[in-house]
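Visitor: how does the following fold in three dimensions:
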Amino acid sequence: MGRTENPVDHSVPSRGELADFLRAERRASGLTYDHLAERTGVSAATLKRAASGRVVPAEHTVVSFLSACASGPAKITLALSMRQRARRDERGGGARVNPLLIFAPYELAVGLVALHKNAGSPSYREMTRRAGGSHLLPLSSISRILNRRTLPVSQQQMAAFIEGCGVRAGTKAHDEWLAAWSRSREIKELRTGDNYVETIEHMMLNMAQEHSSRQGAIRRRLRQVAKSIDSGLVLAAVQAAAPHLIL
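Guide: Below you'll find the model as predicted:
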């Protein structure tokens, strides 16, 4: 008869919830941790720690654990979502960010940092793996983006970055983030003058028509952007506070 497990640590509730889920799946499978270790190639100690609630296990560990329990794709997807939430909560939570309200480059820079944090702060190597390889998302580029020293240099790199943060291609959220990147490029190229007013008005009309439920917020945000570009007050203030950051 195996030793009784210590109680799950619920000091971080979402982390404890994931541990409870893993333990329930192991019990349902009828396997011991030693049996799981044999099937996964992951040590029994690591598997026990994953189901302790004291740490957020690595994504690979969660997938291996549940695959060995024959839990099925739906439960593995659920567990990975729980892991993402636990990792985010463990690190102090994240700010809500709506890509529909991102226009200026500095807003995109802040938004991408928040997106990464809300995704549970995946490691650079994990992001590269999710994105499809370092040729699409180099580790050095991730570092510079997250330190707000650059923005994705192309739409392809933008797609790779958000996919590295768990935003799946073909989803509404994926399209909204790519649109935010495109808008930030347009705003960056604007200068005071006749063309800038026309571009802002055109952007306002298109956005309001595409997202009718958010017309008010989008219109207010675009007016703020137009005003900041015209006066230069917002950009100047940010640049004075942190000249190395993306503006």
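
Visitor: all contacts plus neighbour counts: C-alpha atoms, from now on.
Guide: OK.

Visitor: how far out from the middle of the chain is the helix or strand containing Arg49?
Guide: Assigned by DSSP states H and E, Arg49 belongs to helix 44-50. Counting by CA atoms, centre = their mean, to the nearest Å, helix 44-50 is centred 26 Å from the centre of its parent chain.

Visitor: other SSEs contacting the very next helix or strand once past it?
Guide: Remark: after helix 44-50, the chain's next helix or strand is helix 59-68, criterion DSSP H and E. Other helices and strands packing on helix 59-68, by 3 or more CA pairs under 8 Å, 6 or more residues apart in numbering; DSSP states H and E, are helix 13-29, helix 33-40, helix 44-50, helix 73-90.

Visitor: one more to line up against the first:
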Amino acid sequence: MGRPEKPVDRTVPARAELADFLRRRKSTADLTHEQIAGLTKGTPSKATLCRATSGATVPLWDTVETIVKVTITKEEEFTGSIEVTVARALELWICARRATRAPYYIHKAPDPNLIWSLADFSRALRAQHVWAGYPTPGEMERLAGPGELPSSTTRRVISGSTLPVDPQQTLAFLKACYVVTASEHEPWLAAALRAFQNSPSHAKDTKTWAKAHDKLRTHAGQEATSPPLLASLSEPPPQTARLDAVWECHSCQADVETGTAGLDGYRPTQGGLCRDCELGRRLARLCGRTPFGHGHDMSGYAEPAQTGSISL
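Guide: Next up, the predicted model:
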């Protein structure tokens, strides 16, 4: 029998919450750090795993993801819900990074609907970067994809000395800050268009932004009208939802309320996914893979099975 673990360092509550989550996973699977290291062939090492669950530091995402997947439960394996758990781990990890790395505090994700000027747009992008856990320019370049977001440009955007050069680079920046769906992108491009139109020196050069926004608005509309999992072929009668409505998530059957807010300020609309399932869907899209590994996304549409992971 090994030595008992030291108590979790609770100096930073968000960091301690992540450590508690990882320890519960390890305890449920009845595995020690040494056993987990053995299952992963020493990557990460036992020492790295001990630090990850200590609460004294924020581990790399690869370490967190490895612990979650090695400690998969039979229920998660049977239902294919491991990606929802990975999404929850990602949320806790980002919160811990935000609490320890961000140069200043923000209490919620920025609202692009409040953007009116180019200065507002710049501040909102920087606030979203902080809300996403203050990823480094190199991390953001890898998340956005090859050639989409040079790290040198990201540094200037984060410092407030420049703005993304075009809509494509704006969307790449947002994607690297975990804003990944068309319905989330649409208000940001609408805000960018509004800001450029209100700038006398840029008002004549908004055609590209307007065209990109129109195209994205169409995609966002298609997302909004996507039928839920196992939806009936017949259209249900229209209903007016109350602001305090509660419904069942069509993925995990958990109760969902309109007032719940997720990592990126996600607030579910009537009949939408719960916070954890929505985050799982975003993570899967960001990774380029299907959420449950059964060839379907959470909206019920078939997608080709792919593999991949976030390298942060």
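
Visitor: where does the TM-score land?
Guide: Here the TM-score for the pair of chains, by TM-score structural alignment, normalised by the length of structure 1, is 0.72; 191 aligned residues with a CA RMSD of 2.0 Å.

Visitor: picking that back up, in structure 2, what stretch matches the helix holding Arg49 of structure 1?
Guide: Under TM-score structural alignment, the alignment places helix 44-50 of structure 1 onto residues 46-52 of structure 2.

Visitor: tell me which of the helices and strands packed on helix 59-68 of structure 1 sits nearest to Ile142 of structure 1.
Guide: The closest of the helices and strands packed on helix 59-68 of structure 1 to Ile142 of structure 1 is helix 73-90. By CA to CA, the value is 18.4 Å.

Visitor: next SSE downstream of the closest one?
Guide: By DSSP H and E, the next helix or strand past helix 73-90 of structure 1 is helix 105-118.

Visitor: and the helix holding Arg49 of structure 1 against structure 2, how far off on average?
Guide: Following the fit onto structure 2, the mean deviation recorded for helix 44-50 of structure 1 is 1.0 Å by mean CA distance after the TM-score superposition for structure 1.

Visitor: show the secondary-structure elements that that helix is packed against.
Guide: Using 3+ CA pairs under 8 Å, 6+ apart, the elements in contact with helix 44-50 of structure 1 are helix 33-40, helix 59-68.

Visitor: can I get those in CSV with mean neighbour count and distance to Asn206 of structure 1?
Guide: Shown next, in CSV, are the helices and strands packed on helix 44-50 of structure 1 (neighbours: other CA atoms under 10 Å; distance: least, CA to CA, whole Å):
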stretch, mean neighbour count, distance to Asn206 of structure 1
helix 33-40, 17, 51
helix 59-68, 19, 40
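
Visitor: turn those helices into CSV, columns for distance to Val238 of structure 1.
Guide: Listed next are the helices and strands packed on helix 44-50 of structure 1 as CSV, based on distance: least, CA to CA, whole Å:
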stretch, distance to Val238 of structure 1
helix 33-40, 50
helix 59-68, 37
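
Visitor: tell me which of those lies nearest to Leu80 of structure 1.
Guide: Using CA to CA, the helices and strands packed on helix 44-50 of structure 1 put helix 59-68 closest to Leu80 of structure 1, at 7.0 Å.

Visitor: what lies in contact with stretch 197-206 of structure 1?
Guide: Contact partners of stretch 197-206 of structure 1, identified using CA atoms under 8 Å, 6 or more residues apart in numbering, comprise Ile218, Arg219, Leu222, Ala226.
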